[in-house]
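Student: Predicted model and sequence below, questions to follow.
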Amino acid sequence: MNGKLGRLYEYFMGFLFPNVCQLCNNTAAYREEGYVCEKCRQQRTKISEPFCYVCGIQLNGNFEGIERPLCAQCREMPPYFDWARANSLSEGNVYQAILYYKYSHKVWFEHWLGKLLIETAQTYLDPADWDVIVPVPLHPSRKRKRGYNQAERLGRILSKSLNIPIKEIYRVVNTPAQASLNRV
């Protein structure tokens, strides 16, 4: 939105949701930042090399000369995917924002989480290698309970940024939530 209508919308949203960080409640933060202040955005542990080539977990130690280092879990029990990458460790402010976004309907966090996703994709992926983005589907009953599919919404942000089409698939079996499962 632009012009007078856009300014009116921003004013109204600012009235409903004051421009304060939704993590620390102390510092000014704005919608385009996901209402997360600079200090809270910086308080995260960014994953950097060395990391497991398969699951992307941060590794400790010297892996110099090893082209594709693996963590103990991926060596002992390889997962059913080729590889994964994450921007930051799932702790502190990142973890809190994910929980708020996923389970508490605080969708404004998707601006910040989407930026982290785009940053990671631009670092590790070549969009020319992708045909389509397929977000993990939610069963209709779980989607009704949450009100939205966060993977689909973040997938759309990534799709728009990288100019890769998005394709929805549908879950027909109501399997247990991934958060309740272990790796086995």
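Tutor: Received it, and whenever you're ready, just let me know what you need. The model shown is predicted, which means the values in this text are computed figures rather than measured ones.

Student: switch to C-alpha atoms for all contacts and neighbour counts from now on
Tutor: Noted.

Student: Please report the distance of residue 15 from residue 8.
Tutor: Applying C-alpha to C-alpha, to the nearest Å, the value for residue 15 to residue 8 is 11 Å.

Student: the more surrounded of those two?
Tutor: Comparing residue 15 with residue 8 by other C-alpha atoms under 10 Å, the one with more neighbours is residue 8, at 13 against 10.

Student: what about the more buried one, which helix or strand?
Tutor: In the assignment (DSSP states H and E), residue 8 maps to helix 3-16.

Student: tell me what that helix is packed against?
Tutor: In terms of contacts (3 or more C-alpha pairs under 8 Å, 6 or more residues apart in numbering; DSSP states H and E), helix 3-16 is not packed against any helix or strand.

Student: give me every residue that touches the nearest residue to residue 58 once chain neighbours are set aside.
Tutor: Nearest in space to residue 58, with sequence neighbours left out and distances taken as C-alpha to C-alpha, 6 or more residues apart in numbering, is residue 51 at 4.4 Å. By C-alpha atoms under 8 Å, 6 or more residues apart in numbering, the contact set of residue 51 is 57-59, 69-70.

Student: Tabulate those in JSON lines, adding columns for neighbour count and distance to residue 104.
Tutor: Output for the contacts of residue 51, formatted as JSON lines (neighbours: other C-alpha atoms under 10 Å; distance: C-alpha to C-alpha, whole Å):
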{"residue": "57", "neighbour count": "20", "distance to residue 104": "27"}
{"residue": "58", "neighbour count": "18", "distance to residue 104": "28"}
{"residue": "59", "neighbour count": "18", "distance to residue 104": "32"}
{"residue": "69", "neighbour count": "19", "distance to residue 104": "37"}
{"residue": "70", "neighbour count": "21", "distance to residue 104": "35"}
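
Student: Out of these, which is nearest to residue 41?
Tutor: For the contacts of residue 51, the residue nearest residue 41 by C-alpha to C-alpha is residue 58; the value is 19.5 Å.

Student: Okay, one more to line up with it:
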Amino acid sequence: MKIRIANNIRKEEDKLICLICEAPLLHSLSWRSFFFFKTEEKICRECKESFIKIKGSVCRKCGRPQSSEKLCPDCLKWEANPKTCGLLQQNRSVYVYNPFMKEVLARFKFRGDAELVYAFAPSFSRAFQTYCSHSDIALVPIPLSEERKKERGFNQAERLASLLNRPIMQPLIRTENEKQSKKSKAERLKQKTVFKTEKGSVKGLNVMLIDDLYTTGATLHHAAECLKADGEANTVSSYTLIRS
């Protein structure tokens, strides 16, 4: 039996290549990692080191890296507006949006490489345990429009949420279809209705929105507004892969 398992480990080891650059992965599979293969690193050291994790001081509200925990300029604007003040309790993110991450994210989102989600899995899961370990939260991935999801073949926010091994709710429906990446910062901030939900869909729940990228915060604030006003959520916070 041990010989058979050892042979299987060797076969799996021979197949291991980096999900990003396709270089052979040099680390050996342990007995434990053979049985829990999805938890292993699936990118090479060079690619892993090309990602920059967010460390040190961040804006206490949105998690933007900066020299202090004071509110960043964007958050000051959100909190100064009576309509958006307090909508989003807090955001935390794992990575900085550097050129390497920008290219990998483009492959993941726009070129249909859904398996790239596993390049982020260990760090995304570990950081979640640090920032968002509360047991009473409901995970809600930011939805795509039906047309956009059909075009891509998957929703990247759903893929990321699936890494966290928690129940996922999908109370939000996206009502606009234009790509956010095509819009300017001003256009994103001016958007009116972006999501809808059924009355009381998340009543009394503490919602954790999951998304790939926090840029201006507009999408997450629109989602939070919808979930609190119509969905009757208790609180809404967010966890994203990247903070630009």
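Tutor: Looks like it came in fine. This is a predicted model, so every value here is computed, not measured.

Student: quick one on the thing from earlier: and the contacts of the helix holding residue 8 of the first structure?
Tutor: By C-alpha under 8 Å, 6+ apart, helix 3-16 of the first structure touches no other residue.

Student: before we move on, what about stretch 38-50 of the first structure?
Tutor: Applying C-alpha under 8 Å, 6+ apart, the contact partners of stretch 38-50 of the first structure are 23-24, 29, 57-60, 63, 69, 86-89, 91-94.

Student: Buried only: go through the residues you listed for me.
Tutor: 23, 29, 57-59, 69, 86-88, 93-94 (16 or more other C-alpha atoms under 10 Å).

Student: Could you pick out which of those are located in strands?
Tutor: Of these, none are assigned to strands by DSSP state E.

Student: Can you pick out the most distant pair from those?
Tutor: Across those (C-alpha to C-alpha), the longest gap, 38.8 Å, separates 29 and 69.

Student: Alignment lookup: residue 151 of the first structure to the second structure.
Tutor: Alignment note (TM-score structural alignment): residue 151 of the first structure maps to residue 157 of the second structure.

Student: swap that for residue 115 of the first structure, please
Tutor: Match for residue 115 of the first structure (TM-score structural alignment): residue 122.

Student: Next: residue 99 of the first structure.
Tutor: Following TM-score structural alignment, the counterpart assigned to residue 99 of the first structure within the second structure is residue 106.

Student: Let me know the helix or strand that its match is in.
Tutor: Taking DSSP H and E as the definition, residue 106 of the second structure sits inside helix 99-110.

Student: Run the chain-centre distance for that helix.
Tutor: 13 Å (C-alpha atoms, centre = their mean, to the nearest Å).

Student: before we move on, what about stretch 125-143 of the first structure?
Tutor: Offset of stretch 125-143 of the first structure from its chain centre (C-alpha atoms, centre = their mean): 12 Å.

Student: Count the residues that sit near residue 147 of the second structure.
Tutor: Neighbours of residue 147 of the second structure using other C-alpha under 10 Å come to 11.

Student: cool, and residue 90 of the second structure?
Tutor: A total of 17 residues lie near residue 90 of the second structure under the criterion other C-alpha under 10 Å.

Student: so what corresponds to it in the first structure?
Tutor: The alignment partner of residue 90 of the second structure in the first structure, by TM-score structural alignment, is residue 83.

Student: surely its match meets residue 53?
Tutor: Yes. Contact criterion C-alpha atoms under 8 Å: residue 83 of the first structure and residue 53 qualify, at 6.6 Å.

Student: mind checking the SS state of the alignment partner in the second structure of residue 134 of the first structure?
Tutor: Under the alignment (TM-score structural alignment), residue 134 of the first structure pairs with residue 140 in the second structure. Judged by DSSP: H, G, I helix; E, B strand; the rest coil, the three-state class of residue 140 of the second structure is strand.

Student: thinking again about what came up before, only the buried residues of the helix holding residue 106 of the second structure, if you could.
Tutor: 101, 104-105, 108-109.

Student: ditto for stretch 10-26 of the second structure
Tutor: Within stretch 10-26 of the second structure, the residues that count as buried by 16+ other C-alpha under 10 Å are 13, 16-20, 25.

Student: Stretch 138-146 of the second structure too?
Tutor: Within stretch 138-146 of the second structure, the residues scored as buried using 16+ other C-alpha under 10 Å are 138-145.

Student: In CSV, list the buried residues of helix 99-110 of the second structure along with distance to residue 221 of the second structure.
Tutor: Formatted as CSV, these follow (distance: C-alpha to C-alpha, whole Å):
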residue, distance to residue 221 of the second structure
101, 24
104, 26
105, 22
108, 24
109, 21
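
Student: what's the farthest-apart pair in the residues you listed?
Tutor: Farthest apart among the buried residues of helix 99-110 of the second structure - using C-alpha to C-alpha - are 101 and 109, which lie 11.9 Å from each other.
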